[in-house]
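K.L.:
No letters, just coordinates:
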């Protein structure tokens, strides 16, 4: 029996030595359970080692023969030495961490809520890594400053190499992207202007407090009070993230003209956010009120922006009606199904075009008041000539010009297709006037009607009076008292007519008409082959 006890104690001593070897090998970089902070994880690991040698010793103490033997005394002494070493390791870790946290925690709480990214370009990687963000699942804007995983840093009892010093002296290396893609799928670059300055050391320190308190350590009352606010800090961090995501995505969604129009509103939002960069910290009481004020500013901005976009969509609908309007109706016919004569057809076209032109003119006249409504939303005035609206007026005037150019070109192409196509549009009388065959109306009159009708399409922009410079107010009509002078034309007509695409669309009229004349003359020449027949019939019946 004594021999068996001796063998058991020898094996136990070997296990103690093995535990000591593990401690010496991994004490600077202990294996830590997932989710545990570095200090609490290291202490938990040391207690696990102590538990491995403690449980057998408790059983040995219940057997007097084991403890009273020489080998038992040796094992007990070895157990006490290793246990004391582990306890000292644990206490030194806690003491050094506590000294550091008492010194640094108030400093963390005094840091501002946000960082102005424009003033900290060192926080960003280069743009070669931009696309990595968009491809990641569960994508969120990278608004937090982050650092390397300090859980895997060496832990040492030595003062010069202790984890406490490494935490204190550690310089954060932030891995962020200054430009990322819109997660909605537009792949539009989003510039990150503000970052959440939720110090990872603060978050980790509060996590350490939670786990160390669960491990039975007594923390100072001041640390406990700060630790009780951990949920508040997390709430502030989450609210900041939501607010900044809203800000960055909203600003990124603006096009150039919206930015110029809403520049003053954007500056107001940035002014409301700025205190979070300069003076409001995580430790202050009113930081949630500050976030709510920023959210209110953003909500007001959203309200104005949505109304502007709604009005802009109405204006675009009007312009789309210009672009896709076909002014020439289908082939007109009399009630009995017969086609119009040549004169009737072109008179009908002129009348219909005039009616459609007036309808488009009424739509155009609605655009100015809509822009004045936007002015009232943004600047609180309804003059139609606010100086900050000048780029907005210019933008929409260019859009109107483009739509009128497309209106003219589209209808010229449609007119050519109708006139020079294969479908019959109107009737022409063929009259025998020996020795010739004539058309009624004459061929020259038909050709002139076609030319005039084509050029009338290019005159559609005469219905649209341009705005005064820097306003959305129509130019007033001016009267000229001298007979030799013409009244100035303030419509879009001259600008549209000089557009290269419109000019090139009008050029084919002459060649098309010449081709039509040649074709008609060929048909009339074929009819002249029956000239003898007409003469004999005439002599027979006279």
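P.N.:
Perfect, I can see it now. Computed from a predicted structure; not experimentally measured.
K.L.:
CA atoms for contacts and neighbours, from now on please.
P.N.:
OK.
K.L.:
Just give me the neighbour total for residue 233.
P.N.:
By other Cα atoms under 10 Å, 22 other residues sit near residue 233.
K.L.:
I figured it was touching residue 282, is that so?
P.N.:
Yes: using Cα atoms under 8 Å, residue 233 is in contact with residue 282, at 6.7 Å.
K.L.:
Now for residue 90: which residues touch it?
P.N.:
42, 43, 46 (Cα atoms under 8 Å, 6 or more residues apart in numbering).
K.L.:
What separation do you get for it and residue 39?
P.N.:
Using Cα to Cα, to the nearest Å, one gets 9 Å for the distance from residue 90 to residue 39.
K.L.:
again, but for residue 297
P.N.:
For residue 297, the distance to residue 39 - Cα to Cα - is 42 Å.
K.L.:
Of these two, which one has the most company?
P.N.:
residue 39 (26 against 19).
K.L.:
so the more buried one makes contact with residue 94?
P.N.:
Yes: checked against Cα under 8 Å, the pair residue 39 and residue 94 is within contact range at 7.4 Å.
K.L.:
Please name the nearest non-neighbouring residue to residue 291.
P.N.:
residue 240 (6.7 Å; Cα to Cα, 6 or more residues apart in numbering).
K.L.:
Which strand or helix spans the one you found?
P.N.:
Residue 240 belongs to helix 230-253 when elements are defined using DSSP states H and E.
K.L.:
what's downstream of that helix, the next helix or strand?
P.N.:
helix 256-261.
K.L.:
Pick the one among the contacts of residue 90 closest to residue 391.
P.N.:
Set against residue 391, the nearest of these by Cα to Cα is residue 42 (63.3 Å).
K.L.:
Helix or strand: which one has the closest one?
P.N.:
helix 38-61.
K.L.:
Check it against this one:
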């Protein structure tokens, strides 16, 4: 049987035994209140009511904590063992034995309390990591303007992500000193690499890896849900550039912004450097030949190969690709529409189409709102420029023809006068 099993079994047996003894103590107290004579042994047992807290204290330890305190639990067993075998309440050395037990129990309870405080602190840090929102929507602009333009939106997302990751990284870096304090309590050293704490280091590193993984997966799934939702996430402008209908930013830039947000989310875990094996000391960056930047031992590669990560990234790529295909089709319809309108064909030919063009303001396409006002304004300006240009050409042509006709008429009139 391992030390962990021995310690946990001892705690479980002690707790069950204490539950039974507590019933006896309660019955003895009530019987004494009712006026019954209680044997001396029963009164002595009732006086030890507070010592039963030890059983509850030991039972509150989880498996890694029980293994961590294995030596202390074994020492406590050694101190308590005489009372379970050769001593009774009438033994001559019972007073010294009780004093030793009180001292050992107090020491154990104090140690467990310190371990639990540190564990609670680390648990809060882990929960904070798991619940972090790396895609927090930016606040509305002046006058409640929402959603924001694409560059502004992703800039706000990136700024928030860097700020939050910075806070979490500082909290992660502080776990090492916390574990050094635990080491001082348990083995009276402060090296950060105690062999006695090796299983505890591994346990906490796995817990933090799980928390980071949850943070990345949940945030990418939140990002996916937002892109698949009905509400527009950000705004792009439709514009007329060199007689071509395009978006600002261009479609390739929109794709870059969308995918870059995914990549930055995964790369953010590089701020959480892994510990050297069997320690709580962070690995130093390693300079690798042929690489410009030093290699950092982080959780990034482990997260990237997880099936849950691969699945959500695949869905994101598919959603983004489908959106860009729909966006190109939508722009193509505008290009076809503008091929005639930009030359002013709608003036006088289709007044309904002219009205629709003037009234077009915006179009929601999946998760993007396309602002059409810059495009329609430019189309109207271009069409008006065509009308003005054509009018000038027609005016010049008609004027030349009229002047020519006048000259002919004047010539005819002069010849008629000579006759």
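P.N.:
Done, it's in. Just so we're clear, the structure is a prediction, and the values are computed from it rather than from any experiment.
K.L.:
before we move on, back to that, by neighbour count, which of the contacts of residue 90 of structure 1 wins?
P.N.:
residue 42 (25 neighbours).
K.L.:
Please pull up the equivalent of that one in structure 2.
P.N.:
Using TM-score structural alignment as the criterion, residue 42 of structure 1 has no counterpart in structure 2.
K.L.:
and the aligned partner of residue 386 of structure 1 in structure 2, how many neighbours?
P.N.:
Under the alignment (TM-score structural alignment), residue 386 of structure 1 maps onto residue 194 of structure 2. Using other Cα under 10 Å, residue 194 of structure 2 has 17 neighbouring residues.
K.L.:
what separates residue 194 of structure 2 from residue 70 of structure 2, distance-wise?
P.N.:
For residue 194 of structure 2 relative to residue 70 of structure 2 (Cα to Cα), the value is 15 Å.
K.L.:
hey, which helix is longest across structure 2?
P.N.:
Using DSSP state H, we find that the single longest helix of structure 2 is helix 373-418.
K.L.:
And it, what does it pack against?
P.N.:
strand 234-241, helix 307-341, helix 351-359 (3 or more Cα pairs under 8 Å, 6 or more residues apart in numbering; DSSP states H and E).
K.L.:
how does it look with 7 Å?
P.N.:
Helix 373-418 of structure 2 sits against strand 234-241, with contacts defined as 3 or more Cα pairs under 7 Å, 6 or more residues apart in numbering; DSSP states H and E.
K.L.:
just checking, next helix/strand downstream of the strand it packs on?
P.N.:
strand 244-248.
K.L.:
now that following strand, how far from the chain's geometric center?
P.N.:
The chain centroid and the centroid of strand 244-248 of structure 2 are separated by 34 Å, computed with Cα atoms, centre = their mean, to the nearest Å.
K.L.:
again, but for stretch 105-115 of structure 2
P.N.:
The answer for stretch 105-115 of structure 2 is 36 Å, by Cα atoms, centre = their mean.
K.L.:
could you give me the residues in structure 1 that that stretch aligns onto?
P.N.:
So stretch 105-115 of structure 2 sits over residues 298-308 in structure 1, by TM-score structural alignment.
K.L.:
how close does the matching stretch sit to structure 2?
P.N.:
With the two structures superposed, stretch 298-308 of structure 1 lies on average 1.1 Å from its match in structure 2, counting by mean Cα distance after the TM-score superposition for structure 1.
K.L.:
Show me what that stretch is in contact with.
P.N.:
Stretch 298-308 of structure 1 is contacted by residues 265, 269, 374, 377 when judged by Cα atoms under 7 Å, 6 or more residues apart in numbering.
K.L.:
What lines up with the third one in structure 2?
P.N.:
Right, the one you point to is residue 374 of structure 1. Counting by TM-score structural alignment, the partner of residue 374 of structure 1 is residue 182.
K.L.:
residues contacting its match?
P.N.:
Residue 182 of structure 2 neighbours (Cα under 7 Å, 6+ apart): residue 115.
K.L.:
Quick one: name whatever helix or strand follows the helix or strand encompassing it.
P.N.:
Per DSSP H and E: residue 182 of structure 2 is located in helix 175-187. Going down the chain from helix 175-187 of structure 2, the next helix or strand is helix 198-227, by DSSP H and E.
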